[in-house]
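A.B. asks: When you get a sec, could you give me coordinates for this:
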Amino acid sequence: LTEDLLVEVDPVAVSGPGTTYYVSATLGSDAKDGLSEATAFETLSRVNALSLGPGDRVLFRSGDVWYGMLWPKGSGTGGQPIVIGSYGGSVKPVIDGDGYQASLLILDDDYYEISDLELTNEASHLDGSGQPKVEVGFGGPENNEGSGEDVRFGLKVVAATRSLSGFEFSRLDIHDIYPTPASSNVALKHQGYGIKYESQSDLSVGNIFTISSVLMDDLLVSRTGHYGVWVRPLGLSGVDTYKHDDFTLRNSRFLDTGGAGFVIVKASNVLVENNVFDGTGSHLDSRMWQRGSGLWPFDSKDVVIQSNILRNARGPLDSYGVHIDYNNEDVLVQYNYSYNNEGGFAQILGANENCGYRYNVSVNDGYRVDGIDGAVQDGRIFNVSNFCSSGGGCSSTGNFLYNNTVYVPNTFSPDIVFKAGSGETLFHNNLIVVEAGSDVLQTDIASSGVTYDIERNLFYPASLFSLASALTTDALYVDPKLRLPGADDPTMYKLLLSSPARFAGAFVPAGRDYFGLLVESGVRPHIGAYNGNQVLGPIDVPVLAPLWRWLMVVVVVGATGLVSMRLGWVGGVAPGSTVGRILKSDRRRL
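C.D. replies: Next up, the predicted model:
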């Protein structure tokens, strides 16, 4: 008896017959062949002189440090990329750009997999004799003559003479990226970027170049003068036909970037998921731009931004968890946790088509006050604008804001603003709770140049909202009975079983809620970002005083009839000092 066994696997890059080169700053020598750990090369210059091909690998010794610009030459293929990484330990090798324009440059080459490196670049752009540090062959006005004086990068990918494809960057630590402009040009001090993807097209001579198929995974980008990662084509302004394509950013952290963490300009098919953006628009260093949302797309298409944590954005303008800039099409912001962002939670600018936010949780967003610390706009929970490149503004079609849960503390009072001329906006099933003792939350809902579809939003308590009449359509003003409003924990914004927001929403298309739970078609959804069956808790139990404790009973009924039950407690001597224990857990099928 014989059987044929068919096993399907995802396609992966296959190492070919390429050559592996080893590089050690402490044990190597450029007089050696570089073909083993014992005969490793020593310098970046020796690596930069190689002509690499498909399947080749360049490995840097763990813990060693190099100064200068790594500029590998040559391209791989889809099945045999060029690999750059490390060997000999877990400590990442360091490439200190030392004032060159980039720590790592890829120019007109493609199909690279680069991982396990640390990149930094803030030293002077001048050498010991006072001359700019430049690499021969990288220059021209479009590249700032190759100098790091006025602009600086950790990693730069440039398509100057052809389109490029096939990049995978993983486990890179990129930090402290700042240029060193002259005192007469100090306004450029913020132009330090973690990663930039730049194409240099010239429509006048028919040169159209793009970058495609890029995966960024498990990056750490911190302390940059401006953006963490920037996707930007040059020479294609006003042309919608050509875009960078197929970019994925996942499982990465952006900490204290001077501008936004990720800026997506003129790109299509972009996925941003499972990342943490914390401290964008940072004021940590005087060289920083000091303004920026967690991320934002501009003039882009088919963008999904989901399951990210967006915290502590700062700045006098923008500086939302995510904002949708203008000229976009089909941008979906879903399943994100937005916390303590100065500008606010959700912003949609003009000339957009089918863009919006659904099933997100926002806590403590929008504390900015116009006129304070240079701010030119109050914080806003929701801001729908007609802003675009046209002085008269641009309307949008298909804006949507639905099933978002928003909590506002009593320490500030952000606005809700839908501007005149902003076009179409659907506003359904949003749950907004303001803490007692807050100032009244103001709303500015224009009536000209707009079309609204507004219903089944919950505002609590009603006394803390000054609602424009358009927002009152079929609205609710009851306590939604959240688990623990005010907590910095999205699970505490689930609805209790007794919540009047359960099964009270308007019908909208959605497959899952913030927590991954099913939103069934034909069944009226809950209001807010949670669509499950949380039964109880946490519930305060005074009998346990003077200790601060809760009992927690959780009963969840699954779609298949499986019932999960858990009884436990959390407690401590004061709020914020907690311990816990599961007392009983069981599962039964109905």
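A.B. asks: When you work out contacts or count neighbours from here on, use the C-alpha atoms and nothing else.
C.D. replies: OK.
A.B. asks: Going by neighbour count, which residues of whatever helix or strand L249 lives in are buried?
C.D. replies: Using DSSP states H and E, L249 falls within strand 244-250. Buried residues in strand 244-250, counted by 16 or more other C-alpha atoms under 10 Å: 244-250.
A.B. asks: Check the residues you listed against G89 and report the nearest one.
C.D. replies: Comparing those against G89 with C-alpha to C-alpha places R250 closest, at 24.8 Å.
A.B. asks: To compare against the first, here's the next sequence to fold:
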Amino acid sequence: MKPITGVLVTAALAGALIPAAAHADVARAYYVDCSGSGGDGTQAAPYSSLAQVNALTLAPGDQVLFKRGAACSGGLRPSGSGTAAAPVRIGAYGTGTARPVINGGGAVYAGVHLYNVQHYTVSGLEITNKGATAAERNGLLVEIADIGVGRGYLIDDVLVHDVNGGDTKASNGIQIRVSGTTTPTRFDGVVVRNSEIHAVDREGLTTGSSWNCRAIYGCTAPENWTASTNVVFQGNKVHDIAGDGIVMRVADGAIVEHNEVYEVAVRSPGNNAGLWTIDSDGTVIQFNEVHHVRRMPGTNDGTAFDSDYGNRGVVFQYNYSHHNEGGFMLFCGACGGSASSTGTIVRYNLSVDDGSRILYAVGEKAAQIYNNVFVLGASSTTAIIQDGSGSTFTTWTNNVIHNLGTGGYTGGSDHTWRANTFYGSHPASEPADPAKSTADPLLTDGYRLAAGSPARGTGATVPGNGGRDYYGGPVPAVCAPDRGLHQASAFDDATCARPNLAANGDFETGTPAGWSAGAKLSVTAAAAHSGVYGLRGGPAPASAEQTVTLRPNTTYVLSGWGRVSASGTELVIGVKGYGGAEVRAPGFTTTAWASGSVTFTTGASNTSGRIYCYTRAGGGDGYCDDVVVREV
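C.D. replies: You can find the predicted model right below:
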């Protein structure tokens, strides 16, 4: 199962970096073959070495084109910049599909090194940089130092492989790096897309900055945090990486989407994860697939995702995680001394058969984890929460935890639980949840909710929920959502926004207040569909009734949830005395919760009606909860 394709939010940014045409009156194309000798850079007599290209000062709109199938040894480090309207383009020419190869051979710090240049597009290249022994080195490095702002970089359809950089995080397949110490510097406008990185030690695709100091990062020196903006990593494949797959550092509003990361953390003895962010604000990590991340012996991480220390307001959404040895998610706000992290949101993700733990909790001030599906098979020992150092204040809402294994929960009071489904195994450490469901959520193909699922319409509302589910369907802002990653139920927020005219319709007062109830009726936790309490009535006949205030000539919907304790028993909800014939929803006759509703219109002079929950037949009990009367 692949991540679900969504709207590409970066089209406008990427398009802004690629002009329709360069300025033909000043721009020049330089051709490079790297076979033969000499040449003046024309297509008829191409350059034969990277040294010839490096000696140029490129102008806006210039192109450096490498012959397809050619192999150039050494490093490409061009001089001169483009403009927003006319970037410098480095790419390929010729027939066929073979890429031109730039082979650093371990003799250069980076196979391609864009240093203190701006407005560049690099596409269609193959880059390697493998030496006889491991040392700090990179495949493609975009670096700026002490220039203030570097703008306009597009890396598209580039293949980077075989970079033996040892076990240092300064060695990368592709890195977007800010260095220097004298002038605060950042990037504005970087897109790395549709590229592949593999066989690299230690890091895959990352950003980095020397301008990273702020208190939330645990830095006690004078603050100099200077975040890069408009950074996008999109549609890349990163695999066979010694350490981390994709890392976003010191960024504000970055987007990491539609990437596949797998078989990473396979050689480094350090702590590594698949896709993560640190010391950043507002990073959105979405529509990615991360799988088969290793957790090497003696290490802590190995998770698909990580919100590390120094983050504020990071969002992980619509991602697919599976078979990662270290688990699904790491919160590591307390991993950096006095550092912290706050406001992390994890929503509408799917985790299947991840190892070790679903959440490794090592510090977070105010996280939300909602509307995710976590699936663990019968042989799983994966913990749902493994508590580490520091406090991890997290609210779990509307999640479906489909756990057939033996893993449990730690963390205690740091975690708040609202309307989650706990299905399968129930360890002693399973947390209390006032609206807990342990019923089978009836997950179907793609972990959607089947018809009749008790997870439908029983979630708790979450403000600012992103507006869509894992599959791209809308989710309610006002109506009660479905639990899990799939919003199967239809909803009308405009209707739900109207007040419920039934008093104590959810029975959460713990009493039948507002209802006329006889001796055969009681409010009890055993009858709760959601929340803590519901109404139990039986044996038949047993009826609870309530008069509601209505408006003449107005249409209303009466809805509610019901079930019975035994076969042969029937429970109904209905309304009478409103100026029309008495109407009832279809009777509830099964032991599973189901919803029912009726629509009615008041008479010309009627200002009230009588609603009821009525166990009308059988020797068992009827259970009624979440009764709602709303104007249409």
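A.B. asks: TM-score for this pair?
C.D. replies: The TM-score (TM-score structural alignment, normalised by the length of the first structure) is 0.73; 451 aligned residues with a C-alpha RMSD of 2.2 Å.
A.B. asks: which part of the second structure lines up with the strand holding L249 of the first structure?
C.D. replies: On the basis of TM-score structural alignment, strand 244-250 of the first structure is assigned to residues 228-234 in the second structure.
A.B. asks: how about TSV for the buried residues of strand 244-250 of the first structure, with distance to T491 of the first structure added?
C.D. replies: Shown next, in TSV, are the buried residues of strand 244-250 of the first structure (distance: C-alpha to C-alpha, whole Å):
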residue	distance to T491 of the first structure
H244	37
D245	35
D246	32
F247	30
T248	27
L249	25
R250	22
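A.B. asks: Run a quick neighbour tally on the alignment partner in the second structure of L317 of the first structure.
C.D. replies: Aligning on TM-score structural alignment places L317 of the first structure opposite N300 in the second structure. The number of residues packed around N300 of the second structure, counting by other C-alpha atoms under 10 Å, is 16.
A.B. asks: Just say helix, strand or coil for N300 of the second structure.
C.D. replies: Using DSSP: H, G, I helix; E, B strand; the rest coil, the structure places N300 of the second structure in coil.
A.B. asks: what's the spacing between the residue nearest to it when sequence neighbours are not counted and Q487 of the second structure?
C.D. replies: Distances taken as C-alpha to C-alpha, 6 or more residues apart in numbering place N271 nearest to N300 of the second structure, at 6.0 Å, with adjacent residues excluded. Distance of N271 of the second structure to Q487 of the second structure, computed by C-alpha to C-alpha, to the nearest Å: 36 Å.
A.B. asks: Next: A92 of the second structure.
C.D. replies: Distance of A92 of the second structure to Q487 of the second structure, computed by C-alpha to C-alpha: 46 Å.
A.B. asks: How about R77 of the second structure?
C.D. replies: Using C-alpha to C-alpha, R77 of the second structure is found at 51 Å from Q487 of the second structure.
A.B. asks: give the contact list for the spatially most central residue of the first structure.
C.D. replies: Centrality entry for the first structure: nearest residue to the mean C-alpha point is L295, 4.9 Å, by C-alpha atoms, centre = their mean. By C-alpha atoms under 8 Å, 6 or more residues apart in numbering, the residues touching L295 of the first structure are 260-264, 321-323.
A.B. asks: which of those residues map to contacts in the second structure?
C.D. replies: Using both residues aligned by TM-score structural alignment, their matches' C-alpha atoms under 8 Å as the contact test, the members of those still in contact in the second structure are 260-263, 321-323.
A.B. asks: among the residues you listed, who's most crowded?
C.D. replies: Most neighbours among those, by other C-alpha under 10 Å: G321, with 36 neighbours.
A.B. asks: from what I can see F374 of the second structure touches L404, true?
C.D. replies: No - with contact taken as C-alpha atoms under 8 Å, F374 of the second structure and L404 are classed as non-touching, separated by 10.7 Å.
A.B. asks: Between the two, which has more neighbouring residues?
C.D. replies: The neighbour count for F374 of the second structure versus L404, taken as other C-alpha under 10 Å, is higher for F374 (24 against 17).
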